[in-house]
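1. dropping the sequence and predicted coords here.
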Amino acid sequence: MALVENPVFARLYGPLAARQEERGNRALRTELLAGLSGRVIEVGPGTGLNFPRYPAEVAEVVAVEPEPHLRAQAAEAARTAPVRVRVVDGTATRLPADDGSADAVAISGLLCSVPDPRTALAEFLRVLRPGGQLRFYEHVRSHDTAFAAAQRVADLVWPRLMGGCHVTRDPLPDIRRVFEVDRCRGFRFPATAWCSPVAPRIIGTARKPR
């Protein structure tokens, strides 16, 4: 049974995401997933854009997608993925996985839209083995005061249009509270995007303490 339905956003997501892939998101997805191996839980895969980027060393990807329209598209994308991908129903705060059963959790553009990011991060911690990795690629609140003010204005309407996505969140401090961050870099995407409220981004790797 579907847990989250957002039919309008689900149908807008594909065309919007396709444009971002052409502008450089493919390379960022490759960076996000490089070096992974074993069993990976991807939370919120959308239409499955990450699937082609998983390295051959990954034995299985369990892709947890709560939105039924997106989940159907992800299941179709899984058919041609270079690694085994199993698409399942679930949410970021209730993953269908046992404690310590994953070598890595991968998220991209997720913590902006979950109702409680801290609860989601605690759930990621639960399913990871000791030393397991969290790979994250998220948009964030800008450190520039004027830009952050513009994000606050945009956030009055943006979540209603974009499936609950909030542009004013800063997930890195919450990640640091739970995980040991190995690396993280901030950047603007695309580099020429001066008006987009989701332009400030971070990508990195964190680890569950042993």
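-> Right, received. Where do you want to start?
2. contacts, neighbours, all on C-alpha from now
-> Fine.
3. strands along the chain, start to end?
-> 38-43, 58-64, 85-88, 102-108, 128-139, 180-188, 200-207 (DSSP state E).
4. what packs against the lengthiest helix in the chain?
-> Ranked by residue count, the top helix of the chain under DSSP state H comes out as helix 7-20. On a contact count with 3 or more CA pairs under 8 Å, 6 or more residues apart in numbering; DSSP states H and E, helix 7-20 meets helix 68-78.
5. elements contacting the helix it packs on?
-> Applying 3+ CA pairs under 8 Å, 6+ apart, we find helix 68-78 packed against helix 7-20, strand 85-88.
6. and the ones you listed, which is most packed in?
-> strand 85-88 (a mean of 20; mean count of other CA atoms under 10 Å).
7. okay, now the one to match up with it:
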Amino acid sequence: MYPELKLYLSEDTAAILAAALNADAVQLRATWPEPYHIGMLRKILSGNPARADGTPYQQRTTDRAWMQLQGLCRNQHLLSHIQQRNTAEDSPLRKLLHSAVSTTTGRMRGKVSFTAAKNAPFQGLAADGCKQALWSLTKAGYRVVAFIHDEFIIELNRLDDMDRAAEDISRICSESMQPFVPGIPVPCEYALTERWYKGAEAVYDEAGRLQVWKPN
């Protein structure tokens, strides 16, 4: 759907591994040339040397992977763990294939897993924008009582102009995202309720005025 995502979702895992091992990247790529080799190594290092269906890898397969890893490693801190085949919870080998990731705002997370590394550039920006929106809403005088995942819960007075408030809140939230994703429109949906409901949506009367949404 979004071809540009390839730029963010691409990762040179072999280079990350070579850097962690202080190994020669060319030699490492020659040792494990296919993506599934790295995937297999990831499972071995996590202490779960098995296929997706739960079938354990053959012992000779895991033995060979450990020997190859030992032969490539020039990082003395990691070498002893490799020689001991240490995959305990606190073993540094558990994070050997983890990497660092940063958002375009400069916030960095280190030693993250694959899924976290792929998620952070997007969810991280959303989080930055939401923090800015929280600040902007508060400055505008709105009482934000909660924030749930990606939704603000804002308390309004029953005598308030609900249509004006809804449009104003939506505008503030959308504008707050612009410094983080310039040029990309970020619409904001809203609903008027007496309490928070996940499935709530905006409802209007015949005159187009915003009304309180009620569950069926």
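-> Received it, and whenever you're ready, just let me know what you need. Fair warning: this is a prediction, and the values are worked out from it, not measured in the lab.
8. where does the TM-score land?
-> The TM-score (TM-score structural alignment, normalised by the length of the first structure) is 0.22; 91 aligned residues with a CA RMSD of 6.5 Å.
9. that older thread, can I get the strands of the first structure in TSV including distance to residue 19 of the first structure?
-> Formatted as TSV, the strands of the first structure follow (distance: least, CA to CA, whole Å):
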stretch	distance to residue 19 of the first structure
strand 38-43	22
strand 58-64	23
strand 85-88	24
strand 102-108	16
strand 128-139	17
strand 180-188	16
strand 200-207	17
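10. nearest to residue 119 of the first structure, of those?
-> With CA to CA as the measure, strand 38-43 is the member of the strands of the first structure nearest residue 119 of the first structure (13.6 Å).
11. taking their axis directions, the closest one and strand 128-139 sit at what angle?
-> If you take axes from the mean of the first three to the mean of the last three CA atoms, to 10 degrees, strand 38-43 of the first structure sits at 40 degrees to strand 128-139.
12. need the helices and strands packed on helix 68-78 of the first structure in TSV (columns: distance to residue 149 of the first structure).
-> Formatted as TSV, these follow (distance: least, CA to CA, whole Å):
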stretch	distance to residue 149 of the first structure
helix 7-20	24
strand 85-88	38
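13. does the lengthiest helix in the second structure pack against any helices or strands, and if so which?
-> Longest helix in the second structure by number of residues (criterion: DSSP H): helix 114-139. Helices and strands touching helix 114-139 of the second structure, by 3+ CA pairs under 8 Å, 6+ apart, are helix 5-9, strand 99-102, strand 143-148, helix 162-177.
14. what helices and strands are in contact with the first one?
-> It stands for helix 5-9 of the second structure. helix 114-139.
15. quick check: buried residues in the helix it packs on?
-> 114, 116-118, 120-121, 124-126, 128-130, 132-134, 136-137 (16 or more other CA atoms under 10 Å).
16. for residue 26 of the first structure, see how far away residue 60 of the first structure is.
-> Note on residue 60 of the first structure: its distance to residue 26 of the first structure, by CA to CA, to the nearest Å, is 21 Å.
17. nearest to residue 204 of the first structure, of the helices and strands packed on helix 68-78 of the first structure?
-> Residue 204 of the first structure lies closest, by CA to CA, to one member of these: helix 7-20, at 19.2 Å.
18. quick check: which of the strands of the first structure is nearest to residue 150 of the first structure?
-> strand 200-207 (12.4 Å).
19. touching that closest one from outside, list them.
-> With contacts defined as CA atoms under 8 Å, 6 or more residues apart in numbering, strand 200-207 of the first structure is touched by 32, 131-142, 175, 179-189.
20. again, only this time at 6 Å
-> 131-140, 142, 179-188 (CA atoms under 6 Å, 6 or more residues apart in numbering).
21. only the buried subset of the residues you listed, as a ChimeraX command please.
-> Command for ChimeraX that selects the buried part of the contacts of strand 200-207 of the first structure, burial taken from 16+ other CA under 10 Å:
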select :131,132,133,134,135,136,137,138,139,140,142,179,180,181,188
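22. now residue 173 of the second structure. Nearest residue, chain neighbours left out?
-> Nearest residue to residue 173 of the second structure, sequence neighbours excluded (CA to CA, 6 or more residues apart in numbering): residue 133, at 5.2 Å.
23. hang on, isn't the one you found packed against residue 174?
-> No. Taking contacts as CA atoms under 6 Å, residue 133 of the second structure lies outside contact range of residue 174: 8.2 Å.
24. burial count for residue 36 of the second structure?
-> 10 (other CA atoms under 10 Å).
25. which element is it on?
-> Here residue 36 of the second structure, judged by DSSP states H and E, is contained in helix 35-45.
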